[in-house]
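In: Pasting the sequence and the predicted model now:
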Amino acid sequence: MKYLVREKAFAVGDDYWVEDEDGRHAFLVDGKALRLRDTLELRDPEGRVLITLREKVFSLRDAMELERDGRRLALVRRKRMSLLRNHFQVRMADGTDVDVSGRILDREFKVEYEGELLALVSRQWFRVRETYAVDVVREDADPALLVAVAVCVVRMAEKEREGA
């Protein structure tokens, strides 16, 4: 299942819809303005919070926590960096790791667990610069989590680029 992310300018407080491949609203990315740390909520079309993305403060490396129902779901941080590829590690609450690698700023990357592809993120299907797809490959994968991971790593990479 593909999810279409039509992001707006990355500023705290911006909201945008993520649509499914049939054009229906699947998730709302709700930016929370006036917070001490960068916070987003991924909501369903009825407005229920599915996942909260929150910047982790007092961390040696930039990191964001993903929470579900007030409990940590995952911690996302940069794994390593090279000239051509960016790598992020998603440490799940149960201790397993999910790897995110590719050209994050170009919105061309993959999300893998133990070498198995979970989702492919790409803008190759779109001409509009602020649009990319999160193609959830595995049937048993959590689409909300994979969309949240994609939004999170793109946001972290954008913030890092702005700070450089």
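Out: Structure received.
In: switch to C-alpha atoms for all contacts and neighbour counts from now on
Out: Will do.
In: show me where the chain has strands.
Out: Assigned by DSSP state E, the chain shows strands spanning 2-6, 15-20, 25-31, 39-43, 49-55, 63-68, 71-81, 86-92, 97-103, 108-113, 116-122, 131-136.
In: Ok, which of the ones you listed comes nearest Leu145?
Out: Nearest to Leu145 among the strands of the chain is strand 49-55; the distance by Cα to Cα comes to 7.4 Å.
In: second one coming, line it up with the first:
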Amino acid sequence: MYVIRERFFSIGDDFDVMDEHGTKVFHVDGKVLSVRDKVVIEDPSGQEVATLHRHLVSLRPTYEIRIGGEKAAEVRKKLFTPFREKFTIDVPGPDDLEMKGDLLDHEYVIERGGEEVASVSKKWLTIRDTYAVQVAAGVEPLLIIGAVLALDLALERDKKKDEKDEDD
């Protein structure tokens, strides 16, 4: 299980992803002030292990995850999903994943072919403003963590856009 602090993008600071024992597993450098919403994920020794950035030209929010310099996935909001937000994690090849559930409140699952491979929940933790990410064995944790962070970025961006529209 991995523990991530909620709403870190609204501040734009760096933070650590911990395991369930409180040990630092990854460091996230949130370069959210950049035009592309770039995020760098480092291992505990400071080596870059993954990056995440927003595509500037796309019809819907799209974020690319690179692990070890190789493109691992694109996280995209589905265009037509009545009553619920859904995001697709498009990986090379046929095994795409889908995020579904209550994405805004960090209570959702990630599925591959209808089978749950990860889940995200705030209910498991007593620490305020944090949520847990549980990843099934055999699934790349960086892919899941990157996708969860991409979702957070997209939702934060939508929230800011909605606030701006209300101000106009």
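Out: Great, that's in hand. It should be emphasised that the depicted structure is a prediction, and the values quoted were computed from it without experimental measurement.
In: would you turn the strands of structure 1 into a markdown table with mean neighbour count and distance to Ala144 of structure 1?
Out: As requested, the strands of structure 1 are exported to a markdown table (neighbours: other Cα atoms under 10 Å; distance: least, Cα to Cα, whole Å):
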| stretch | mean neighbour count | distance to Ala144 of structure 1 |
| --- | --- | --- |
| strand 2-6 | 22 | 10 |
| strand 15-20 | 20 | 10 |
| strand 25-31 | 22 | 8 |
| strand 39-43 | 23 | 8 |
| strand 49-55 | 21 | 7 |
| strand 63-68 | 23 | 11 |
| strand 71-81 | 18 | 12 |
| strand 86-92 | 20 | 14 |
| strand 97-103 | 20 | 15 |
| strand 108-113 | 20 | 13 |
| strand 116-122 | 20 | 12 |
| strand 131-136 | 23 | 10 |
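In: In TSV: the ones you listed, plus distance to Val151 of structure 1.
Out: Formatted as TSV, these follow (distance: least, Cα to Cα, whole Å):
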stretch	distance to Val151 of structure 1
strand 2-6	9
strand 15-20	10
strand 25-31	9
strand 39-43	9
strand 49-55	9
strand 63-68	11
strand 71-81	11
strand 86-92	12
strand 97-103	12
strand 108-113	12
strand 116-122	10
strand 131-136	10
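In: Pull the contacting residues for the closest residue in space to Leu103 of structure 2 that isn't next to it in sequence.
Out: Excluding the flanking residues, the one nearest Leu103 of structure 2 by Cα to Cα, 6 or more residues apart in numbering is Glu85, at 6.9 Å. By Cα atoms under 8 Å, 6 or more residues apart in numbering, the residues touching Glu85 of structure 2 are 77-78, 100-103.
In: And for Asp135 of structure 1?
Out: Asp135 of structure 1 neighbours (Cα under 8 Å, 6+ apart): 1-3, 119-121.
In: Tell me which two in those are the farthest apart.
Out: Counting by Cα to Cα, the most remote pair of these is Met1 and Val121, 11.8 Å apart.
In: how close does the spatially closest residue to Asp62 of structure 1 that is not a sequence neighbour get to Arg103 of structure 1?
Out: In space, and not counting its chain neighbours, Asp62 of structure 1 is closest to Arg77: 6.1 Å by Cα to Cα, 6+ apart. Shown here: Arg77 of structure 1 relative to Arg103 of structure 1, a distance of 16 Å by Cα to Cα, to the nearest Å.
In: what about the longest helix in structure 2?
Out: Longest helix in structure 2, counting residues (DSSP state H): helix 141-167.
In: Please state the offset of that one from the chain centre?
Out: 8 Å (Cα atoms, centre = their mean, to the nearest Å).
In: relative to strand 115-121, how tilted is it?
Out: 50 degrees (axes from the mean of the first three to the mean of the last three Cα atoms, to 10 degrees).
In: relative orientation of helix 141-167 of structure 2 and strand 130-135 in degrees?
Out: Going by the same axes, to 10 degrees, helix 141-167 of structure 2 makes 140 degrees with strand 130-135.
In: List the buried residues in helix 141-167 of structure 2.
Out: 141-157 (16 or more other Cα atoms under 10 Å).
In: I'd like to know which elements that helix is packed against.
Out: Packing partners of helix 141-167 of structure 2 (3 or more Cα pairs under 8 Å, 6 or more residues apart in numbering; DSSP states H and E): helix 8-11, strand 48-54, strand 62-67, strand 70-77, strand 130-135.
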